[in-house]
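Novice: Here is a sequence together with a model predicted from it:
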Amino acid sequence: MLNELALNPIAFNLGPIQVHWYGIFIASAVLIAVILSAHEAQRRHIDPENIYDLIIYALPIAIVSARIYYVFFQWGYYRNHLNQIIAIWDGGIAIYGALIGAAITVYCFCRHRHISVWTMLDIVAPTVIMGQAIGRWGNFMNQEAFGQVTSLAFLKHLHLPAWLIQQMYIQGAFRQPTFLYESIWDALGFVLLMSLRHVPKLFKRGEVVLCYVAWYAFGRFFTEGMRTDSLMLGNIRFSQMLSVIFFIGAIALIIARRHRNHALNWYLN
């Protein structure tokens, strides 16, 4: 059953090219992230040009790795629809795949440029989670990343605007707006990291990004558990399993690094 009042996922047309809201949200998130990261890089005595160069490599690799990750878990469908593998404008990119691809790119880039990997990750981490908060609204426009069936009364109880509630009418029923829950969680993480990382002698180098990983993984574990479109590995929600691994790993790494190396530099003295 289609929702005739659903918002149009296509923002406008440029001749034969359809420009999707999904792409606009992603592009906006990337632009803001680059601007904020370049500003922070300058404060950390790193040439902002490195941020501009990094995004040239990191963005396409992140998109490709996110799509590969998604297609891998949905291979039962895509092996019979090979022509749709590249159709990322319809959604279907996995954030964990993007993060893994981007992290590998940052590591290789920084090693080549002789830049501290931990410092670069600390610089970009808050803007990444900000980008994730914005990007979830692309899922909203595509009516994806939604949760279990709920009632109209429940959505109204959340004091959501009518246009948002109507967009949550999917497959013949109202759905939990898990995209919104995660977007709010990510936005809170952005505000906290941006507010706290400049507090003198609070974070050791590398701890901003590790706190980002722990924060995001903690929230994603719960929102993933509410979704109905999770990527599955057998009976396991794979992103939920990764969230547990990343959360425990990030906290353990913070503790281990402080215990083993008391001479770690502060992110901000």
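Specialist: Good, I have the coordinates.
Novice: C-alpha only now, for contacts and for neighbours.
Specialist: Will do.
Novice: Okay, strands next: where are they in the stretch 1-150 of the chain?
Specialist: 10-14, 17-20, 149-150 (DSSP state E, counting those that start in this stretch).
Novice: Pick the most buried one from the ones you listed.
Specialist: Most buried of these by mean neighbour count (mean count of other CA atoms under 10 Å) is strand 149-150; its value is a mean of 17.
Novice: Please give me every residue in contact with the residue nearest to Thr105 when sequence neighbours are not counted.
Specialist: Closest residue to Thr105 apart from its sequence neighbours, by CA to CA, 6 or more residues apart in numbering: Ala58 at 5.7 Å. By CA atoms under 8 Å, 6 or more residues apart in numbering, the residues touching Ala58 are 101-102, 105-106.
Novice: Among those, which one has the most neighbours?
Specialist: Within the contacts of Ala58, most neighbours by other CA atoms under 10 Å means Ala102, with 23 neighbours.
Novice: ok, now which ones touch it?
Specialist: Applying CA under 8 Å, 6+ apart to Ala102 gives the contacts 58-59, 61-62.
Novice: Let's see that with 10 Å instead.
Specialist: 54-55, 57-63, 65-66, 96, 108 (CA atoms under 10 Å, 6 or more residues apart in numbering).
Novice: Of those, which is the nearest to Gln132?
Specialist: Using CA to CA, Tyr96 comes nearest to Gln132 of the contacts of Ala102, at 10.9 Å.
Novice: Alongside the first one, take a look at this:
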Amino acid sequence: MYDVGLWAVVFGIIGARLYHVITVPDQYFGPNYDGTGDLSKIFAIWEGGIAIWGAIGGGALGVWFACRRYGLRMPAMADTIAPGILLAQAVGRWGNYFNQELFGEPSTLPWGLEVEPDHYNFPADVPADTLFHPTFLYESIWNLLGVAILLLIDRRFKLRNGMMLWSYIVWYTLGRIPIESIRLDKAQEWTVLGIEARTNTWTSVLMFLIAVTLLVYSIVTRPKTPAEQAEADKIYRDDYVSEEDAADSPVDSSTTLNNEVATSDNGDTSNPTT
């Protein structure tokens, strides 16, 4: 699991940065890609600028590579780590609080977020004592609630065959779409079917539709018999042999030689030298 996590973290960071650069390109390529941006800032990840959808996509690619490398079954691995990802997102959102970023529209609610008036993220067209919707808190609470609900459902119904993964995405997008709609930070917007919305909103809508479709498919094709359920619970592929196991079970050279001699005596010419 440590090796899988390492691949996921590396690919997740790369994906998170790439998604941010692609969806907020003005700083790096200039307005309308006019070349006035600073390309060197693409690599300045320490200055901020990562996106959760890119992290999820990149992390998923990293997990896929790790599963291929270490003989793990992707559906079982994805179901195992999905609640942990949602928990990590709940914790990670608090970084927005400390950075005073990605907050929502002005609010008069008792839990309104106070932002320093001289902070570069403070809107220029509002009074200095304005409070804002703490979108980081909304999403953090939503994600924590999702972790609890998904684990309770899994305890009762055993979410296998990718069901936990797709349930996680369905839950996350159901919260992300309305929360995204009240954020004030600058972002690209797209008009689809006459509806204008931010890039992250459309990404969430697309992922919601994909996740619902695949969740229904996973439910229909879920393991039903005890044998099928046991098979679905396996983390390692049946054809996988670890390097340690291979080293502990060397090939008997005398057996190999005897097999080659027997093949030669039988006149097998299925693999001629060309």
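Specialist: Received, thanks. Here the structure is a predicted model, which means the values were calculated and not measured.
Novice: circling back: just give me which of the contacts of Ala58 of the first structure are shared by the second structure.
Specialist: Contacts from these that recur in the second structure, judged by both residues aligned by TM-score structural alignment, their matches' CA atoms under 8 Å, are 101-102, 105-106.
Novice: Next, format the strands of the stretch 1-150 of the first structure as JSON lines and append distance to Ala250 of the first structure.
Specialist: Listed next are the strands of the stretch 1-150 of the first structure as JSON lines, based on distance: least, CA to CA, whole Å:
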{"stretch": "strand 10-14", "distance to Ala250 of the first structure": "38"}
{"stretch": "strand 17-20", "distance to Ala250 of the first structure": "35"}
{"stretch": "strand 149-150", "distance to Ala250 of the first structure": "33"}
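Novice: re the thing from before, in helices, which of the kept ones among the contacts of Ala58 of the first structure fall?
Specialist: 101-102, 105-106 (DSSP state H).
Novice: quick check, nearest of those residues to Ser28 of the first structure?
Specialist: If you rank those by distance to Ser28 of the first structure using CA to CA, Ala102 comes first, at 17.7 Å.
Novice: and Asn99 of the second structure, what pairs with it in the first structure?
Specialist: Using TM-score structural alignment to pair residues, one finds that Asn99 of the second structure aligns to Asn142 in the first structure.
Novice: so that match touches Asp90, yeah?
Specialist: Yes. Contact between Asn142 of the first structure and Asp90 holds when scored by CA atoms under 10 Å: they sit 7.1 Å apart.
Novice: Could you tell me which residues touch both of the two?
Specialist: Counting by CA under 10 Å, 6+ apart, the residues touching both Asn142 of the first structure and Asp90 are 9-10, 20-22.
Novice: State the span of the first structure onto which the helix or strand hosting Asn259 of the second structure is aligned.
Specialist: Secondary structure assigned from DSSP states H and E places Asn259 of the second structure in helix 253-265. Under the alignment (TM-score structural alignment), helix 253-265 of the second structure falls on nothing in the first structure.
Novice: from the chain's centre, how far out does that helix sit?
Specialist: Mean-position distance between helix 253-265 of the second structure and its chain equals 50 Å (CA atoms, centre = their mean, to the nearest Å).
Novice: Was I right to think Ala66 of the second structure contacts Ala78?
Specialist: No. Look at Ala66 of the second structure against Ala78 with CA under 10 Å: they stay out of range, at 11.7 Å.
Novice: what touches both of the two?
Specialist: Both Ala66 of the second structure and Ala78 are in contact with Ala60, where contact means CA under 10 Å, 6+ apart.
Novice: counterpart of Leu159 of the second structure in the first structure?
Specialist: The alignment partner of Leu159 of the second structure in the first structure, by TM-score structural alignment, is Phe203.
Novice: For that match, give me its contacts.
Specialist: 122, 196-197, 209, 211, 254, 265-269.
Novice: got a winner among those for most neighbours?
Specialist: With neighbours taken as other CA under 10 Å, the top of those is Asp122, carrying 27 neighbours.
Novice: Please name every helix or strand in contact with the helix or strand hosting Phe154 of the first structure.
Specialist: Assessed by DSSP H and E, Phe154 of the first structure sits inside helix 152-157. Judged by 3 or more CA pairs under 10 Å, 6 or more residues apart in numbering; DSSP states H and E, helix 152-157 of the first structure is in contact with helix 162-167, strand 173-175.
Novice: Excluding chain neighbours, give the residue nearest to Ile26 of the first structure in space.
Specialist: Ile26 of the first structure sits nearest to Gly135 (CA to CA, 6+ apart), 5.4 Å away.
Novice: Now do the one you found against Glu144 of the first structure, distance only.
Specialist: According to CA to CA, to the nearest Å, Gly135 of the first structure and Glu144 of the first structure sit 12 Å apart.
Novice: Tell me the residues that contact both of these two, please.
Specialist: Common neighbours of Gly135 of the first structure and Glu144, using CA under 10 Å, 6+ apart, are Phe179.
Novice: show me where the first structure has helices.
Specialist: Ranges of helices within the first structure are 21-43, 49-73, 75-78, 95-113, 117-142, 152-157, 162-167, 178-196, 207-226, 238-260, based on DSSP H.
Novice: Can you check which part of the second structure the shortest one sits on?
Specialist: Yep, that's helix 75-78 of the first structure we're talking about. With TM-score structural alignment as the criterion, helix 75-78 of the first structure aligns to 25-28.
Novice: Val212 of the second structure -> the first structure?
Specialist: In the first structure, Val212 of the second structure lands on Ile251 (TM-score structural alignment).
Novice: wait, isn't its match in contact with Leu210?
Specialist: Yes. Counting by CA under 10 Å, Leu210 is a contact partner of Ile251 of the first structure at 7.3 Å.
Novice: Comparing the two, which residue is more hemmed in?
Specialist: Comparing Ile251 of the first structure with Leu210 by other CA under 10 Å, the one with more neighbours is Leu210, at 23 against 15.
Novice: and the more buried one, what does it touch?
Specialist: By CA under 10 Å, 6+ apart, the neighbours of Leu210 of the first structure are 118, 121-122, 125, 216, 246-247, 249-254.
Novice: mind running it again at 6 Å?
Specialist: Neighbour list for Leu210 of the first structure: Ala250 [criterion: CA atoms under 6 Å, 6 or more residues apart in numbering].
Novice: swap in the one 4 residues further on?
Specialist: Contacts for Ala214 of the first structure were tallied using CA under 6 Å, 6+ apart; they are 247, 250.
Novice: Would you mind finding the match for it in the second structure?
Specialist: Checking TM-score structural alignment: Ala214 of the first structure goes with Val170.
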